[in-house]
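A structural model of the following input is requested.
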Amino acid sequence: MKFILIAIGGAFGALFRYFVSKVFNTHFPFNYIPLGTVIVNVLGAFLLSFVLFSSIERFEVNPNFVLFFGTGFLGAFTTFSTFAYETLSLFLTSPFRALVYFFANLFFGFFAAFFGMVLGRGKFL
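Prediction:
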């Protein structure tokens, strides 16, 4: 049953990642860095942190929901492999753009995860 929950969540997460990336890359063309990947990774970092800290410290969350949403959906929604590929592709044409992209993912992803932790815990630290 657990594998099915993860697989279904992963299928939805992958489809949603494709949709969000296409929307941001098509309707908000920002050619300096691949904005769609930054958005999905930052949003995923926030949501995973929020769900996990909420379930640990504030609410009783069904472990099956954590498997479905955290492991399945968000695991497929966020994308380290695309981030790595796009960073290297940018590096070949513009090392500076690659660094901007790399640090944008790290900085905003960490900040989003921190914000998710604060909201999930209901307290700052």
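
hey, let's count contacts and neighbours off CA atoms from now on
Noted.

what about the closest residue to A104 other than its chain neighbours, neighbour count?
Nearest in space to A104, with sequence neighbours left out and distances taken as C-alpha to C-alpha, 6 or more residues apart in numbering, is V38 at 7.4 Å. If you count neighbours by other C-alpha atoms under 10 Å, V38 ends up with 23.

one more to line up against the first:
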Amino acid sequence: MRQLDVRSVGTVAAGGAAGAVARHLLVGAGGSSGWAVTLAVNVAGAFLLGLLLERLARGGPDTGRRRLRLLLGTGALGGFTTYSGIAVEVLARLDAGSWAGAAGYGLGTVLAGLAACGAGVVVGARRAAR
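A predicted model of the protein is given here:
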């Protein structure tokens, strides 16, 4: 079992704090359209995560880039995206009696995130090939 690396935990925490603050500011600025901003944040974050991880993977062994992956991937993008926000939006639609809206929002967000992540991987691979 690996020992806890305090520097790695600090790196993830710093990135996570920055990502969560960025998301909070964007969703708050969305006002009554906060649900759309939450969706956009999750899809954009999935794209950026796919792009980041593809670029880092194509750079060779992970030894020198591990901290960057922890800071930006696990930390910043992990804090930026929010599946708890999806759950809140789904529950709001269920409370309003819109089962179809709840299912559509939840499933749509997950599928859009998968597509965006795949697109990020493709963009990262193309840029690396140049």
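
what does the TM-score come to for these two?
Taking TM-score structural alignment, normalised by the length of the first structure as the basis, the two superposed chains have a TM-score of 0.84; 117 aligned residues with a C-alpha RMSD of 1.8 Å.

ok so, going back, which element is the residue nearest to A104 of the first structure on?
Following DSSP states H and E, one finds V38 of the first structure within helix 35-57.

packing partners of that helix?
If you count contacts as 3 or more C-alpha pairs under 8 Å, 6 or more residues apart in numbering; DSSP states H and E, helix 35-57 of the first structure packs onto helix 2-27, helix 74-77, helix 95-121.

can you tell me which of those comes nearest to Y85 of the first structure?
Set against Y85 of the first structure and scored by C-alpha to C-alpha, these come closest in helix 95-121, at 10.5 Å.

now the closest one: which residue numbers in the second structure?
The aligned range for helix 95-121 of the first structure in the second structure is 99-125, by TM-score structural alignment.

mean per-residue distance, that stretch to the first structure?
Here the mean offset of stretch 99-125 of the second structure against the first structure after fitting is 1.3 Å, by mean C-alpha distance after the TM-score superposition for the first structure.

swap in stretch 11-20 of the second structure?
Per aligned residue, stretch 11-20 of the second structure averages 0.6 Å (mean C-alpha distance after the TM-score superposition for the first structure).

equivalent analysis for stretch 38-52 of the second structure, please.
On superposition with the first structure, the mean distance recorded for stretch 38-52 of the second structure (mean C-alpha distance after the TM-score superposition for the first structure) is 0.7 Å.

with mean neighbour count and distance to V66 of the first structure added, can I get the helices and strands packed on helix 35-57 of the first structure in a markdown table?
Converted to a markdown table, those look like this (neighbours: other C-alpha atoms under 10 Å; distance: least, C-alpha to C-alpha, whole Å):
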| stretch | mean neighbour count | distance to V66 of the first structure |
| --- | --- | --- |
| helix 2-27 | 17 | 9 |
| helix 74-77 | 24 | 10 |
| helix 95-121 | 18 | 14 |
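
closest one to V61 of the first structure among those helices?
Using C-alpha to C-alpha, those put helix 95-121 closest to V61 of the first structure, at 12.0 Å.

can you find the partner of L70 of the second structure in the first structure?
That one, L70 of the second structure, aligns with L67 by TM-score structural alignment.

what residues are up against its match?
2, 5-6 (C-alpha atoms under 8 Å, 6 or more residues apart in numbering).

if we use 10 Å, what do you get?
Residues in contact with L67 of the first structure (C-alpha atoms under 10 Å, 6 or more residues apart in numbering) are 2-7, 9-10, 73-75.

ok, the residues you listed vs V118 of the first structure, which is closest?
L74 (19.0 Å).

any idea which of the helices and strands packed on helix 35-57 of the first structure gets closest to V42 of the first structure?
helix 95-121 (4.4 Å).
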